[in-house]
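Peer 1: I would like the atomic coordinates for the input below:
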Amino acid sequence: MLHAIWLQMRVVAALTLRETRMTFGTSHVGYLWAIAQPVISVGFMVGLFYLIGRQAPFGASLALFFATAVLTLDLYNKLSVSLMRAFTTNKSLLSYPMIKEPDTLFARLTLIALTFLVIDALVYGGLMVVGWAELPAHPERLLYAFGTTCFLGFGVGAINAMLYQRTQAWQHVEKLVARPLFFLSGVFYIPSALPPEAVAVLKWNPLLHIVEWTREGFYANYRSDVLNIAYPLSLAAVLVIIALFAERITRKQRA
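Peer 2: Below is the predicted model:
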């Protein structure tokens, strides 16, 4: 049993290294671009709000308020989209008996999670250096929120991978579903300050809860009336179980 687990861990590690070369290439430009994308997104919104004379919805730093949401959304979107193509792009490798479809999912999850740990550290660290952020009040909540984002992104990405394998037209449906998330996840507003009718709709978005969790981790006096930690965690668990079970029972059909 332990030998089998160790073997699969080595397989996932090897696949992760392969994914790293495929994603970023052999130069440092790919790594720099991965860091630059969320920085550009945050910078654009800060500049827009500055030009129209808007203040930060909470706290003194527009950049920090936006970063807590943008980095969470970027991590989720990267997982859901990248994992969707994990089976098809690694199809040639799946002919090897020791490599299974879930291994490709775990490899991409590992690479993306580690990449965003670096991105988050650099972005938040940079904001602290220039005086636009202070040390997080509750760093453990930041880690829990980050892990939950990975968990949810993995569940959605695994479901997407199963559906995309059936029909590549699913990628267009996924784009339509994911597009409104930017406006429904509290990027530039405080959900608790909205009318109850709006909150009743927005609270069905699991990413909104994770963004609120992240902000509670950074701000000492941020209290969310919307946050329900159990909701994104339970939804992620259900999606992961469904995806892995579906992959298992359909494996012989695809062989």
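Peer 1: switch to C-alpha atoms for all contacts and neighbour counts from now on
Peer 2: Noted.
Peer 1: Give me the contacts around the helix or strand where G47 lies.
Peer 2: Assigned by DSSP states H and E, G47 belongs to helix 29-51. Applying C-alpha atoms under 8 Å, 6 or more residues apart in numbering, the external contacts of helix 29-51 come out as T23, F24, Q55, L62, A63, F66, A67, V70, L71, D74, I119, V123.
Peer 1: redo that, cut-off 7 Å
Peer 2: Contact with helix 29-51 is made by F24, L62, A63, F66, A67, V70, L71, I119, as judged by C-alpha atoms under 7 Å, 6 or more residues apart in numbering.
Peer 1: swap in stretch 77-85?
Peer 2: Counting by C-alpha under 7 Å, 6+ apart, stretch 77-85 makes contact with L105, R108, L109, I112, G153, F154, V156, G157, A158, N160, A161, Y164, all of which sit outside it.
Peer 1: Present those as CSV; the columns should include secondary structure, distance to F218 and neighbour count.
Peer 2: As requested, those are exported to CSV (DSSP: H, G, I helix; E, B strand; the rest coil; distance: C-alpha to C-alpha, whole Å; neighbours: other C-alpha atoms under 10 Å):
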residue, secondary structure, distance to F218, neighbour count
L105, helix, 30, 25
R108, helix, 28, 25
L109, helix, 25, 23
I112, helix, 22, 22
G153, helix, 22, 27
F154, helix, 24, 29
V156, helix, 26, 23
G157, helix, 27, 28
A158, helix, 30, 33
N160, helix, 32, 23
A161, helix, 33, 28
Y164, helix, 37, 20
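Peer 1: Please give the structure of this sequence too, so both can be compared:
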Amino acid sequence: MAAALALGIGLLNCFLISMFQMWGTLWNVVTRPLLLLSGVMLMVDSLPPQWRDVLLWNPLVHVVAETRTGFYHGYDPSYVSPVYVFGVSLVTGTVGLLFLWRFHRYILEN
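Peer 2: This next block holds a predicted model:
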């Protein structure tokens, strides 16, 4: 799931950074708090339901929780949805590839 998500987001970022110089800086600022919001430093299970529902929109929460199941015996997060993660990966990867295919000549010229 992590590799598919990285590929999808990476393809979209490849296009966005090539077309818009400011996107690289904006992406760095937006992803700074991602370590805290992805469930790496804190357990999403221990949060109140209203916060958990908001954080479950982040596909990295699902990847981190699924990774924890491999390390901790008995840890069973019921909220993990591989379909959601692969869906986000597929959509972002497809959009990134379509835009790269459409604008590749413009990107190479600049």
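Peer 1: TM-score, when you put one on top of the other?
Peer 2: Counting by TM-score structural alignment, normalised by the length of structure 2, the TM-score of this superposition works out to 0.89. Behind it: 108 aligned residues with a C-alpha RMSD of 1.4 Å.
Peer 1: and which of the contacts of stretch 77-85 of structure 1 is nearest F245 of structure 1?
Peer 2: Sorting the contacts of stretch 77-85 of structure 1 by distance to F245 of structure 1 puts A158 at the head of the list, at 10.7 Å, by C-alpha to C-alpha.
Peer 1: Leaving out the residues flanking it, which one is nearest to that closest one?
Peer 2: In this structure, A158 of structure 1 finds its nearest non-sequential neighbour in A243, 5.7 Å apart by C-alpha to C-alpha, 6 or more residues apart in numbering.
Peer 1: That neighbour pairs with which position in structure 2?
Peer 2: Matched across to structure 2, A243 of structure 1 falls on G96, judged by TM-score structural alignment.
Peer 1: Count the neighbours of that match for me.
Peer 2: Residue neighbour count, defined by other C-alpha atoms under 10 Å, stands at 22 for G96 of structure 2.
Peer 1: swap in V44 of structure 2?
Peer 2: With other C-alpha under 10 Å as criterion, V44 of structure 2 counts 23.
Peer 1: quick one: what's aligned to it in structure 1?
Peer 2: Residue correspondence to structure 1 (TM-score structural alignment): V44 of structure 2 is matched to P191.
Peer 1: What residues does its match make contact with?
Peer 2: Under the criterion of C-alpha under 7 Å, 6+ apart, the contact list for P191 of structure 1 reads V199.
Peer 1: So in structure 2, which helix runs the longest?
Peer 2: Taking DSSP state H as the criterion, structure 2 has its longest helix at helix 82-109.
Peer 1: List the buried residues of that helix.
Peer 2: The neighbour-count criterion (16 or more other C-alpha atoms under 10 Å) identifies 85-90, 92-97, 99-100 as the buried residues of helix 82-109 of structure 2.
Peer 1: Looking at those residues, which is nearest V29 of structure 2?
Peer 2: The shortest distance between V29 of structure 2 and any of the buried residues of helix 82-109 of structure 2, using C-alpha to C-alpha, involves T92 and amounts to 19.8 Å.
Peer 1: Quick check: the closest one touching A6?
Peer 2: No. Shown here, T92 of structure 2 and A6 do not form a contact pair, counting by C-alpha atoms under 7 Å, at 9.9 Å.
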